[in-house]
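1. structure for the following, please:
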Amino acid sequence: MPTIYDLKPKFQALLRPVCAALARVGVTANQVTIAAFLLSLAHGAAIAATAGADWVLWVLPIVLFIRMAMNAIDGMLAREFGQKSNLGAILNELTDVLSDVALYLPFALIAGMPPVLVVMVVLFAVIAEMTGVVGIQIGASRRYDGPFGKSDRAFFFGALALLLIFFEPGWWSTTLIAFAAALGLATIVNRARMALKEAGKGADHANT
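-> As a prediction, the model looks like this:
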């Protein structure tokens, strides 16, 4: 299924000059990864502390864009500038999940939002990323299949934040969150299915 993640190569091409400049001054991939997580943690704390004040919601799409750029940059630094490491791989996966939890779980504290559904969306996001990683364990690649991957979640919550500035939460926000939960569940199933399919093809080639 197509997702916003499919635009990643073009986004990386735009960021490559910035990435090269950071590498020249000694910035490492792991530093960028940790910085992106700390940014997410700080803004998630602001959402929780203010119960979704307008100014915090205004800033969220900007934070999500910066986080997405930093995630692309740390990957390029690792791959294109010889900075790959086992620690970096662990940090990348863990901080992605923790950043999602930090940024999206506080939406449950916004008055009028359905807390159970928000928790479900975040839980399904964590399971979806875990499913993607488990693909490697069974002989497939790290799966990023949609329809509700990391970039899609960022777009959804960024747009939701802007809508909440202008409209009181109600049936419409509950409907959107329920839809996001359904997409999250579909993503888990799709990643598991595609990982099994890929691993099966690998086994077939090995037996021929």
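
2. rest of the way, CA atoms for contacts and neighbours
-> OK.

3. helices or strands next to the host helix or strand of residue 40 in the packing?
-> Assessed by DSSP states H and E, residue 40 sits inside helix 29-50. In terms of contacts (3 or more C-alpha pairs under 8 Å, 6 or more residues apart in numbering; DSSP states H and E), helix 29-50 is packed against helix 54-80, helix 86-104.

4. sort out which residues of it are buried, please.
-> The neighbour-count check on helix 29-50 (16 or more other C-alpha atoms under 10 Å) flags 29-30, 32-41, 43-44, 46-48 as buried.

5. let's see this one next, to set against the first:
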Amino acid sequence: MPTTEARRPLASRGTRWARAIASALASSRVTPNQISMVSIVFAALGAWFLVEWPSPAGLVLAAVCVQLRLACNLFDGMVAIEGGKQSATGALYNELPDRIADSLFIVALGYAIGLPWLGWLGALLAALTAYVRATGGALGFAQDFRGPMAKPHRMAVLTLGCLAAAIEVALAGSLHALLVAAVVIAAGSAITCVTRTRAIAAQLRAAGQGP
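-> Below you'll find the predicted structure:
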């Protein structure tokens, strides 16, 4: 895991249940890097549900996998920092599994609605939001986690899309909710790239590094 300055601000870190689970994990032999890797497993499973079993039950399970992936993202950092189990490779494992998990979910979303190009576009733009954030950090600024479609927002949209689609499939046999989710994720990620880039440019200008 990176230092606390590079952590995404999450209100859930201060909840009693999160602290209790993180404490139990920190006391075990589980490492933060292992938790990060498990997030990919949940993402792959959720992607399978989206593409291969888009039934009401499958879509609910996909939504559960999204939340389990986010839980891994929460606990890897808490175990590393609050639990004192940081490692030399933590920053690497903090980023790469996230990019893989994002891509698995969003690409699968495109295939689930019969529009693979939209899933790939959404995944590319989601990865680009992280690239822009990391670029700001590489330039010496605090990493910018603003939205409107940062990772938690993307996963919230996907979760709601899956749950809405589960009801929609049961009632009408269609998946329009997933289409809406895919469009919102792609468009919102594009806007996020712009907002983060403009913020970095403003910081560079303020630092006197050119117009």
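
6. and the TM-score, once the two are fitted together?
-> In this superposition the chains share a TM-score of 0.83, using TM-score structural alignment, normalised by the length of structure 1; 195 aligned residues with a C-alpha RMSD of 2.3 Å.

7. still on that earlier bit, next, the angle helix 86-104 makes with the helix holding residue 40 of structure 1.
-> In terms of direction (axes from the mean of the first three to the mean of the last three C-alpha atoms, to 10 degrees), helix 29-50 of structure 1 departs from helix 86-104 by 20 degrees.

8. distance between helix 29-50 of structure 1 and the chain's centre?
-> The chain centre lies 13 Å from the centre of helix 29-50 of structure 1; the measure is C-alpha atoms, centre = their mean, to the nearest Å.

9. one more: stretch 10-29 of structure 2?
-> 19 Å.

10. ends of that stretch, how far apart?
-> One end of stretch 10-29 of structure 2 sits 25 Å from the other (C-alpha to C-alpha, to the nearest Å).

11. which of the helices and strands packed on helix 29-50 of structure 1 sits closest to residue 159 of structure 1?
-> Of all these, it is helix 54-80 that lies closest to residue 159 of structure 1, at 7.5 Å by C-alpha to C-alpha.

12. so which bits of the longest helix belonging to structure 1 are buried?
-> As assigned by DSSP state H, the longest helix anywhere in structure 1 is helix 171-206. By neighbour count on 16+ other C-alpha under 10 Å, the buried set for helix 171-206 of structure 1 is 173-174, 177-178, 180-192, 194-196, 198-199.

13. same question for stretch 50-60 of structure 1.
-> Using 16+ other C-alpha under 10 Å as the test for burial, stretch 50-60 of structure 1 gives 51-53, 56-58, 60.

14. need those in CSV (columns: distance to residue 130 of structure 1).
-> Shown next, in CSV, are the buried residues of stretch 50-60 of structure 1 (distance: C-alpha to C-alpha, whole Å):
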residue, distance to residue 130 of structure 1
51, 29
52, 28
53, 32
56, 29
57, 28
58, 30
60, 25
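
15. need the contact list for the residue nearest to the spatial centre of structure 2.
-> With distances taken as C-alpha atoms, centre = their mean, the residue of structure 2 nearest its centroid is residue 151 (3.6 Å). Applying C-alpha atoms under 8 Å, 6 or more residues apart in numbering, we find residue 151 of structure 2 in contact with residue 126.

16. could you check how far it is from residue 70 of structure 2?
-> Plainly put, residue 151 of structure 2 is 9 Å away from residue 70 of structure 2 if you go by C-alpha to C-alpha.

17. just give me the match in structure 1 for residue 202 of structure 2.
-> By TM-score structural alignment, residue 202 of structure 2 lines up with residue 197 in structure 1.
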